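Visitor: predicted model and sequence follow; I will ask about them next.
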Amino acid sequence: MKKLIVLLTIVIAFTFAGGFYAGIAYIEAKTIEINPDLHLTRSEEVKLETKELPEKNTAPSKVLMGYVQDYQDPDKTDYRNLSHVIFSFAHPSENGEVLMSGEYAAENLRKTVRLAHNQDTKVLLAVGGWFHIKGGESYPYFKKAISNVDTRTKLVNELMKMVQQENLDGIDIDFEHPRSQDDARHLAAFMKELKTELKAVDKELSIAVYSKVDSVTGQENKSVVFIPSMFHDVDYVNIMAYDGQWDGGYNAANLSPYPYTENVVHYWSGLFEEHGLSKDKLVLGVPFYAQPEDPAESVLTYGAVIRKGAENAAKDSVTIDGVTYHYNGKDTIRKKTELALQNEFGGMMLWEAGHDAQGEQSLTRVISKVLEKSEEQEKDLFWVKQ
């Protein structure tokens, strides 16, 4: 019995002592500060698993380029929705000099640059156009300037001087239109030389191009010639998908209807895919003016059409003072913008910003909202994939 009591006493004592020291160990463990770096080095098998944060989506925004003619009041242009303003036009002379339409044009250019840059909008200077300051078409002047090596280089140098002096963000070339293989080769050589100089100072180069599609037949118009490899040397290709009223005899309804634009988009998409060119260089042009069925009548701006009635924004044709006009209303402009995005185009171009309406009926605003919505959807998709 005594042995049993002694044995029980020993067991109880050890149990008590074990609990006591275990408690001390627990308390000490709770108060010890552990160096996590030291802890990780004690075992090569213990690794801290980290997940890298996704890179910020730095893809460039879709562009919205608005041509502005040199006589327009720079204060009346809404730069907020435009990525680029293309100031139109500088005129090439046969000897490679660059001419402006008087001092008012130079002053408007400088003011446009200042106002646009305040809104983080880039400014390009358009060179060429249909009419020349000396009269007639710009084509023969431009053709001669770029067909000679010396005058071609002089034109490049003169444009680079303007880029630096006027704080421009680049140049837009509007040679309307290369009409032979020689024209196409000279234009390609000119664009390559100009791109080299612009790239060296981190400036942009765009080119305005004829739609290449007949609005009546829907077939390729081969009278205007481009060398596809030339498009490697440009940042943007501004497709003039309008003025179809001149195809096959004057018909104002062919100005730029949606089916015509579909043909234009499919042509340029196919051309770029065939030659391995990035389709995000393609910029779809839309008209901001109304073409009269009677060619003796003057063209109306879209803004003038809306001033005759806000309800005209929902139409594509209207009769004003007995004359019927054809144009692109808000729904058609929206559909065209969506068409460009569906075909992976880089954005939209408009001729011209000074023709737009103000406020809720603005076509620029319609395009901008579609582009913004598309970018929001792309960003949401990007984060979901992460």
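Guide: Looks like it came in fine.
Visitor: okay, CA-based contacts and neighbour counts for the rest of this
Guide: Will do.
Visitor: so which residues of the protein form strands?
Guide: For the chain, the strands defined by DSSP state E occupy 63-69, 84-92, 98-99, 122-128, 170-174, 204-210, 236-240, 282-287, 289-292, 300-301, 317-320, 323-326, 347-351.
Visitor: putting a second one here so we can go through both:
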Amino acid sequence: DGINIDFENVADEDRDRFTQFIRNLTTTLKKQNLIISIDVTVPNETPSWSHCYDRKELAAIVDYVMVMTYDEQWATSTPGAPVASLPWVEKNLQKTLQEVPANKLFLGVPFYTKRWEHTEEQGKVTAKGKTFFMEDVNAVIQTHNIQPQWRSDYGLSYLEYEEDGKYYHIWVESKDSLALKTALIHTYQLAGAACWRLGFETPDIWPLLP
């Protein structure tokens, strides 16, 4: 029982101020015997999205750090990539572990994916994504009688279909893909999983979680 802190899009020039705010807040909340965790993005040089977190110092202040190892691609992309392919997740987990101790780190696990709608204008193909819950994807599979194809290079299943003259594809998050992600928790001896979000999942994934 405690407080999870999720501040995103923090200006880089506020990096140290943000760290001090978390220090002050944690000191106050600890007086109430609360467990304090904080969410951080994967490490990269993106301004106001990743560089704003002093992960090493934040990890020293709070009880747990939850790395958001999802949203590999945003809602617009060409040609439309997974939300969290296994190689991308593991690469960014390893980078995070350079700054955060394993026993304090929770691996972010997605209970969602994106359905990518393809459009072509003047010979250029683009893909626009819409968030789909796991049950939404199951409905597509049943409605269109699709057999998703497993892609071991991504650790995900893949499907594509046409509807009302439009072409779509989905990288499928399922119990099989989540089993590979949660296995990383044991491989790297992490503190556990942090899932986004409750209500997006199908019941068959719960036995996978540590």
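Guide: Done, it's in. As the structure is a computational prediction, the values presented were derived from the model and not from experiment.
Visitor: TM-score for these two?
Guide: Overall, the chain-to-chain superposition scores 0.76 on the TM-score scale (TM-score structural alignment, normalised by the length of the second structure); 184 aligned residues with a C-alpha RMSD of 2.6 Å.
Visitor: middle-most residue in the first structure, spatially?
Guide: V63 (1.8 Å; C-alpha atoms, centre = their mean).
Visitor: correct me if wrong: it contacts H84.
Guide: Yes: the pair formed by V63 of the first structure and H84 meets the contact definition of C-alpha atoms under 8 Å, at 7.3 Å.
Visitor: that older thread, distance to I367 of the first structure for the strands of the first structure - can I get that in JSON lines?
Guide: As requested, these are exported to JSON lines (distance: least, C-alpha to C-alpha, whole Å):
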{"stretch": "strand 63-69", "distance to I367 of the first structure": "8"}
{"stretch": "strand 84-92", "distance to I367 of the first structure": "14"}
{"stretch": "strand 98-99", "distance to I367 of the first structure": "33"}
{"stretch": "strand 122-128", "distance to I367 of the first structure": "18"}
{"stretch": "strand 170-174", "distance to I367 of the first structure": "21"}
{"stretch": "strand 204-210", "distance to I367 of the first structure": "19"}
{"stretch": "strand 236-240", "distance to I367 of the first structure": "16"}
{"stretch": "strand 282-287", "distance to I367 of the first structure": "10"}
{"stretch": "strand 289-292", "distance to I367 of the first structure": "16"}
{"stretch": "strand 300-301", "distance to I367 of the first structure": "17"}
{"stretch": "strand 317-320", "distance to I367 of the first structure": "20"}
{"stretch": "strand 323-326", "distance to I367 of the first structure": "19"}
{"stretch": "strand 347-351", "distance to I367 of the first structure": "8"}
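Visitor: of all those, which one is nearest S368 of the first structure?
Guide: Taking C-alpha to C-alpha as the measure, those were each checked against S368 of the first structure, and strand 63-69 came out nearest at 7.4 Å.
Visitor: can you name every helix or strand that the closest one contacts?
Guide: The elements that strand 63-69 of the first structure packs onto, with contact taken as 3 or more C-alpha pairs under 8 Å, 6 or more residues apart in numbering; DSSP states H and E, are strand 84-92, strand 347-351.
Visitor: closest one to K336 of the first structure among the strands of the first structure?
Guide: That would be strand 282-287 among the strands of the first structure, by C-alpha to C-alpha, at 8.2 Å.
Visitor: what span of the second structure is the closest one aligned with?
Guide: Following TM-score structural alignment, the partner segment of strand 282-287 of the first structure in the second structure covers residues 105-110.
Visitor: for stretch 37-45 of the first structure, same thing?
Guide: Going by TM-score structural alignment, stretch 37-45 of the first structure sits over no part of the second structure.
Visitor: these two touch, right, E173 of the second structure and V109?
Guide: No: using C-alpha under 8 Å, E173 of the second structure makes no contact with V109, being 9.9 Å away.
Visitor: more crowded one of those two?
Guide: When E173 of the second structure and V109 are compared for neighbours, E173 comes out ahead with 27 against 22, by other C-alpha atoms under 10 Å.
Visitor: what residues are up against that one?
Guide: With contacts defined as C-alpha atoms under 8 Å, 6 or more residues apart in numbering, E173 of the second structure is in contact with P110, F111, Y112, T113, M134, L156, S157.
Visitor: could you report the neighbour count for the first one?
Guide: Neighbour count of P110 of the second structure, defined by other C-alpha under 10 Å: 25.
Visitor: residue contacts, it?
Guide: Shown here is P110 of the second structure, whose contacts under the criterion C-alpha under 8 Å, 6+ apart are T69, Y70, V83, A84, E173, C195, W196, R197.
Visitor: can you do 7 Å?
Guide: Residues in contact with P110 of the second structure, defined by C-alpha atoms under 7 Å, 6 or more residues apart in numbering, are Y70, C195, W196.
Visitor: relative to D294 of the first structure, how far out is the residue lying closest to K315 of the first structure once chain neighbours are set aside?
Guide: Excluding its sequence neighbours, the residue lying closest to K315 of the first structure (C-alpha to C-alpha, 6 or more residues apart in numbering) is G329, at 5.2 Å. Shown here: G329 of the first structure relative to D294 of the first structure, a distance of 20 Å by C-alpha to C-alpha, to the nearest Å.
Visitor: for A188 of the first structure, same thing?
Guide: For A188 of the first structure relative to D294 of the first structure (C-alpha to C-alpha), the value is 38 Å.
Visitor: off-centre distance for the longest helix along the second structure?
Guide: Among the elements of type helix in the second structure, defined by DSSP state H, the one spanning the most residues is helix 15-30. Its chain's C-alpha centre and that of helix 15-30 of the second structure lie 24 Å apart, by C-alpha atoms, centre = their mean, to the nearest Å.
Visitor: what comes up buried for stretch 185-196 of the second structure?
Guide: I185, L190, A191, G192, A193, A194, C195 (16 or more other C-alpha atoms under 10 Å).
Visitor: in CSV, list the residues you listed along with distance to V42 of the second structure.
Guide: Converted to CSV, those look like this (distance: C-alpha to C-alpha, whole Å):
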residue, distance to V42 of the second structure
I185, 16
L190, 16
A191, 17
G192, 17
A193, 15
A194, 14
C195, 15
